[in-house]
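> kindly generate the corresponding structure for this input.
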Amino acid sequence: MTLKEKWLIIGVSGVTCGGKTTLSTELNKMIPSSIMISQDDYFLDVDDSRHTWIPELNHINFDITSSLDMDKMYNDIMNLIKTKENVYMNKDVCDTKTNSLSTELTNVTELTKLLCKKVQEVNVRILILEGFCIFNHSPVADLCCLKYYFTLTRDECYKRRIKRVYEPPDCPGYFEKCVWPEYLNLLDEVKTTVKDVEYFDGTLPSPIEKVLLDIYSLVENWHK
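Have a look, this model is predicted:
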């Protein structure tokens, strides 16, 4: 590689079943040069002593940050982006985001083509980080130039959650005891401690166009 490769890191987080994986996967497919890292790949093994056990449910609490090896996730990210040849987008560049494309450009296919061309031209790699609590681990959160967070109401979240099959599966009472209250705790922490997060209602249509415009703006400004 003769030119330094620049990395734009995007974080997509939020409530279970809210749409974060759908958006992240969609972005990953639309931008062929992008890489996606899922927080789900960093859950501790079920027999790991670091897990928090809920005696009354006879079940592990998987909805807290300590159920994951976040240090490993962070180290894997840094091993990917932080080499002597590579640099990643810092806060000064992140703060320059302005939508410079015409507001009349609403065709997602056209927008994607323009973005992919610009990404190649400027030699930027897109790294997408996806998971329910990536912003609750400050080393990972601090790497993200763009931060998106999906929310749902309790009823909508429960309606979607019961249609999913997990391994190990949710036990009776797990949603009420762990899933929902832990989500509220994580959300409150993000709102209190993490800046520049954009919140999306998970019941609304995909915000893919908005995200693509944000990415384009950052890439273009970095080029300048």
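> going forward, measure contacts and count neighbours with C-alpha atoms only.
Fine.
> mind listing the helices for the protein?
For the chain, helices defined by DSSP state H occupy the ranges 20-30, 70-81, 91-94, 108-122, 138-141, 154-161, 174, 180-193, 208-223.
> buried residues in the longest one?
Residues of helix 208-223 classed as buried under the neighbour-count rule (16 or more other CA atoms under 10 Å) are 209, 211-220, 222.
> also stretch 44-58?
Judged by neighbour count using 16+ other CA under 10 Å, the buried positions of stretch 44-58 are 44, 51.
> and for that stretch, what's in contact with it?
For stretch 44-58, contacts defined as CA atoms under 8 Å, 6 or more residues apart in numbering pick out 59-62, 66-69, 171-174.
> next: stretch 191-209.
With contact meaning CA under 8 Å, 6+ apart, stretch 191-209 is reached by 18-19, 23, 26-27, 106, 108, 111, 135, 141, 146-152.
> what about the spatially closest residue to residue 88 that is not a sequence neighbour, neighbour count?
With sequence-adjacent residues excluded and distances taken as CA to CA, 6 or more residues apart in numbering, residue 88 is closest to residue 7, at 4.4 Å. Look at residue 7: counted by other CA atoms under 10 Å, it has 22 neighbours.
> ok, the one 3 residues further on next?
As a burial measure, residue 10 scores 22 neighbours (other CA under 10 Å).
> check the contact between it and residue 142; I expect there is one.
No - counting by CA atoms under 8 Å, residue 10 stays clear of residue 142, with 10.7 Å between them.
> skipping adjacent residues, who's closest to residue 94 in space?
In this structure, residue 94 finds its nearest non-sequential neighbour in residue 145, 5.3 Å apart by CA to CA, 6+ apart.
> what's around that neighbour, how many residues?
Residue 145: 24 surrounding residues under other CA under 10 Å.
> kindly report the same for residue 165.
9.
> please give me the structure for this one as well, since I'd like to look at both together:
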Amino acid sequence: METSRSPQIVGIGGVSNGGKTTLCLSLVEKLRQAGVNVEMLQQDEFFKEVEDIPWHKSGVFRICDDKVAIDMAKMMEAVRSRVAKMQKTNSAQSAPVLLIEGFLIFNYECLNAMFSRRYFFTLPKDIAWERRLSREYRTPEPAAMFPKHVWPMYLIHYDELKKANVDMVELNGTDGPNTILERVFREVLPSVLR
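So this is what the prediction gives:
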């Protein structure tokens, strides 16, 4: 009789517009093609209601790139629920994989402790800014949001991880998406095969 295996939980974190979602979506597809049961959770699904997110001290925008903007209790509940569901799903070839993507996923100890692998995107400020300008957001952002909040918070959260010696593989977001995908796929697949 086949026994269930706990999912491998892989975190994809890092800078805003670094390539996290692109990598996750491509990795889901590639792992499924390899016969792996894989699911994905995005931290963006757990933002608090806009009116519950505090205003930046400038009064011009809300501080969405900070821990106070995320409903971590709700996210942890979703992670535990997904893990329990995936443990019931067996595959003859591999352990299930849960990909969790978000800009602050490694900054929460309770969530960070669950990861078997951690990948963290970095980008130079000018490229992050350029990419941010090319994206369309549901709620348009004031121009001051990136230089006054998004980038400084990224640096603060990144520094927290470095000081805590979080074991993570850094990915250069300027590398091509296929190069990054192939690297991560080659590292993740062997760890989940039976």
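> from the buried residues of helix 208-223 of structure 1, pick the one nearest residue 34 of structure 1.
residue 215 (11.9 Å; CA to CA).
> re earlier: among the contacts of stretch 191-209 of structure 1, which ones are buried?
So, by 16+ other CA under 10 Å, the buried ones in the contacts of stretch 191-209 of structure 1 are 18-19, 23, 27, 111, 135, 141, 146-152.
> mark which of these are part of strands, please.
Counting by DSSP state E, these place 146-151 in strands.
> tally of neighbours for the equivalent of residue 170 of structure 2 over in structure 1?
Under the alignment (TM-score structural alignment), residue 170 of structure 2 pairs with residue 199 in structure 1. Using other CA under 10 Å, residue 199 of structure 1 is surrounded by 15 other residues.
> list the contacts of the residue mapped onto residue 35 of structure 1 from structure 2.
Alignment note (TM-score structural alignment): residue 35 of structure 1 maps to residue 39 of structure 2. Contacts here follow CA under 8 Å, 6+ apart; on that basis residue 39 of structure 2 touches 28, 97-99.
> go on, residue 68 of structure 1?
With contacts defined as CA under 8 Å, 6+ apart, the neighbours of residue 68 of structure 1 are 39, 42-44.
> of those residues, buried ones?
Looks like these have 39, 42-44 buried, using 16+ other CA under 10 Å.
> so which bit of structure 2 is stretch 127-134 of structure 1 matched to?
The aligned range for stretch 127-134 of structure 1 is 98-105, by TM-score structural alignment.
> separation between the residue of structure 1 positioned farthest from its centre and residue 64 of structure 1?
Going by CA atoms, centre = their mean, the residue of structure 1 most distant from its centre is residue 56, 31.9 Å out. Computed with CA to CA, to the nearest Å, the distance linking residue 56 of structure 1 and residue 64 of structure 1 is 17 Å.
> what helices or strands is the lengthiest strand in structure 1 leaning on?
Ranked by residue count under DSSP E, the longest strand found in structure 1 is strand 5-14. Secondary-structure packing of strand 5-14 of structure 1 (3 or more CA pairs under 8 Å, 6 or more residues apart in numbering; DSSP states H and E): helix 20-30, strand 86-88, strand 124-130, strand 146-151.
> who are the neighbours in contact with the residue nearest the centre of structure 2?
Nearest residue to the geometric centre of structure 2 (CA atoms, centre = their mean): residue 101, 2.1 Å. Going by CA under 8 Å, 6+ apart, residue 101 of structure 2 touches 11-13, 20-21, 24, 40-43.
> try 6 Å
For residue 101 of structure 2, the contacting residues are 11-13, 42, by CA atoms under 6 Å, 6 or more residues apart in numbering.
> want to throw those into JSON lines with distance to residue 138 of structure 2 and neighbour count?
Converted to JSON lines, these look like this (distance: CA to CA, whole Å; neighbours: other CA atoms under 10 Å):
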{"residue": "11", "distance to residue 138 of structure 2": "25", "neighbour count": "27"}
{"residue": "12", "distance to residue 138 of structure 2": "23", "neighbour count": "28"}
{"residue": "13", "distance to residue 138 of structure 2": "21", "neighbour count": "27"}
{"residue": "42", "distance to residue 138 of structure 2": "16", "neighbour count": "17"}
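> residue 160 of structure 2 -> structure 1?
Checking TM-score structural alignment: residue 160 of structure 2 goes with residue 189.
> skipping adjacent residues, who's closest to that match in space?
Distance criterion CA to CA, 6+ apart; nearest residue to residue 189 of structure 1, sequence neighbours excluded, is residue 136 at 7.0 Å.
> what's the neighbour count on that neighbour?
Number of residues near residue 136 of structure 1 (other CA under 10 Å) recorded here: 19.
> with residue 160 of structure 1 instead?
Using other CA under 10 Å, residue 160 of structure 1 is surrounded by 12 other residues.
> try residue 119 of structure 1
For residue 119 of structure 1, the neighbour count with other CA under 10 Å is 23.
> who's in contact with it?
Counted by CA under 6 Å, 6+ apart, residue 119 of structure 1 has zero contacts.
> rerun at 7 Å
By CA atoms under 7 Å, 6 or more residues apart in numbering, the contact set of residue 119 of structure 1 is residue 219.
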